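Colleague: Sequence below, structure please.
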Amino acid sequence: MEYTEFITHVQSLTQSNSREEAELATHATLATIKELIPNDEVQKLAEQLPEVLGQYLRERETEANQSFHLQEFIERASKKENIDPTIGAIHVRAVFAVIQNAITPENFLKLHTFFSHDYEELFAI
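Modeller: From the prediction side, this is the model:
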């Protein structure tokens, strides 16, 4: 999947009129994912996403060492976007849906293993 296609899908799922909003939603969600999953898994995810997003994922200063529930994930991503968490939840769900279509099913299931059970709705297949 190409970068433009990825962002267009996010924009469509979030029902946004702005490409910039879809890009910000994508970056905020990916930045929050980087806080949760180990570096080797971030690298595997980066390899399957469009190059621009892969590069963004690879830019990591420290190893992930945090664990937090879905609501906190949404709050963190929303804060990065400077939006209300209600809208942020829509953005996070949209980005996860597009990631699911952008990477192999096996890697999506592997990614799922790094998230606690309360993230199930983001991994519905």
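Colleague: Could you use CA atoms for every contact and neighbour count after this?
Modeller: Fine.
Colleague: neighbours around the residue lying closest to Arg93 once chain neighbours are set aside, how many?
Modeller: Once flanking residues are discounted, Arg93 sits nearest to Leu122: 6.0 Å by Cα to Cα, 6 or more residues apart in numbering. Residues near Leu122, counting by other Cα atoms under 10 Å, number 17.
Colleague: After the longest helix belonging to the chain, which helix or strand is next?
Modeller: Scanning the chain for the helix with the most residues, using DSSP state H, yields helix 85-102. Counting by DSSP states H and E, the next helix or strand C-terminal to helix 85-102 is helix 105-112.
Colleague: any chance you could map the helices in this structure?
Modeller: Counting by DSSP H, the helices of the chain are 3-14, 19-34, 39-48, 51-58, 70-81, 85-102, 105-112.
Colleague: compare with the first, here's sequence two:
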Amino acid sequence: MQHDQFIGQVQARARLSSRGEAERATRSVLETLGERIPEGLAENLAAQLPIEVGEHLRRTEVFSGYGTGERFDLDEFVARVSSRSGFDEPRAAFAARVVCEVVDEATQGGVMDKVQQSLPEDVQSLVTAGSTGQMHD
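Modeller: Modelled structure (predicted):
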């Protein structure tokens, strides 16, 4: 998947009004995901995404000072996406589901399954929900 196609999918599925919003949503979600998952896994995931998109997974230390593998729950994940994106928390959660769905479609080899397995159950529900907005049990 190419960068423009990736961002276009995020924009359409998240019903965002501009490419800029889709870029911001993608950056916010992937930087937060990059903080939560182990560094090697973040690198594997980034390598399968368009360069401009994958780079967001590698920028985690700059923002948080913590790097990767940090432990936090769903509420903190959504709060970080909200803070970075400027979206309110319900919209940030929806954007996170959409971005993760597009990432899943853009990658191969079960890398998103490995991402899900590295996350606590509450965050897994966000990553696996997809743009339907339905949380999986």
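Colleague: Any idea what the TM-score is?
Modeller: Superposed pair, TM-score by TM-score structural alignment, normalised by the length of the first structure: 0.90. Supporting alignment: 125 aligned residues with a Cα RMSD of 1.7 Å.
Colleague: picking that back up, could you dump the helices of the first structure to a markdown table with distance to Ala64 of the first structure and mean neighbour count?
Modeller: Below are the helices of the first structure laid out as a markdown table (distance: least, Cα to Cα, whole Å; neighbours: other Cα atoms under 10 Å):
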| stretch | distance to Ala64 of the first structure | mean neighbour count |
| --- | --- | --- |
| helix 3-14 | 25 | 19 |
| helix 19-34 | 7 | 21 |
| helix 39-48 | 7 | 17 |
| helix 51-58 | 12 | 16 |
| helix 70-81 | 14 | 19 |
| helix 85-102 | 19 | 20 |
| helix 105-112 | 14 | 14 |
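Colleague: Any idea which of the ones you listed gets closest to Asp118 of the first structure?
Modeller: When the helices of the first structure are compared by Cα to Cα, helix 70-81 sits nearest Asp118 of the first structure, at 6.1 Å.
Colleague: List the contacts of the closest one.
Modeller: With Cα atoms under 8 Å, 6 or more residues apart in numbering as the test, helix 70-81 of the first structure has contacts from 24-25, 28-29, 31-32, 84-85, 87-89, 92, 118-119.
Colleague: So the residue nearest to Arg93 of the first structure sits against Val95, correct?
Modeller: No. The pair Leu122 of the first structure / Val95 is not scored as a contact, 9.4 Å apart, by Cα atoms under 8 Å.
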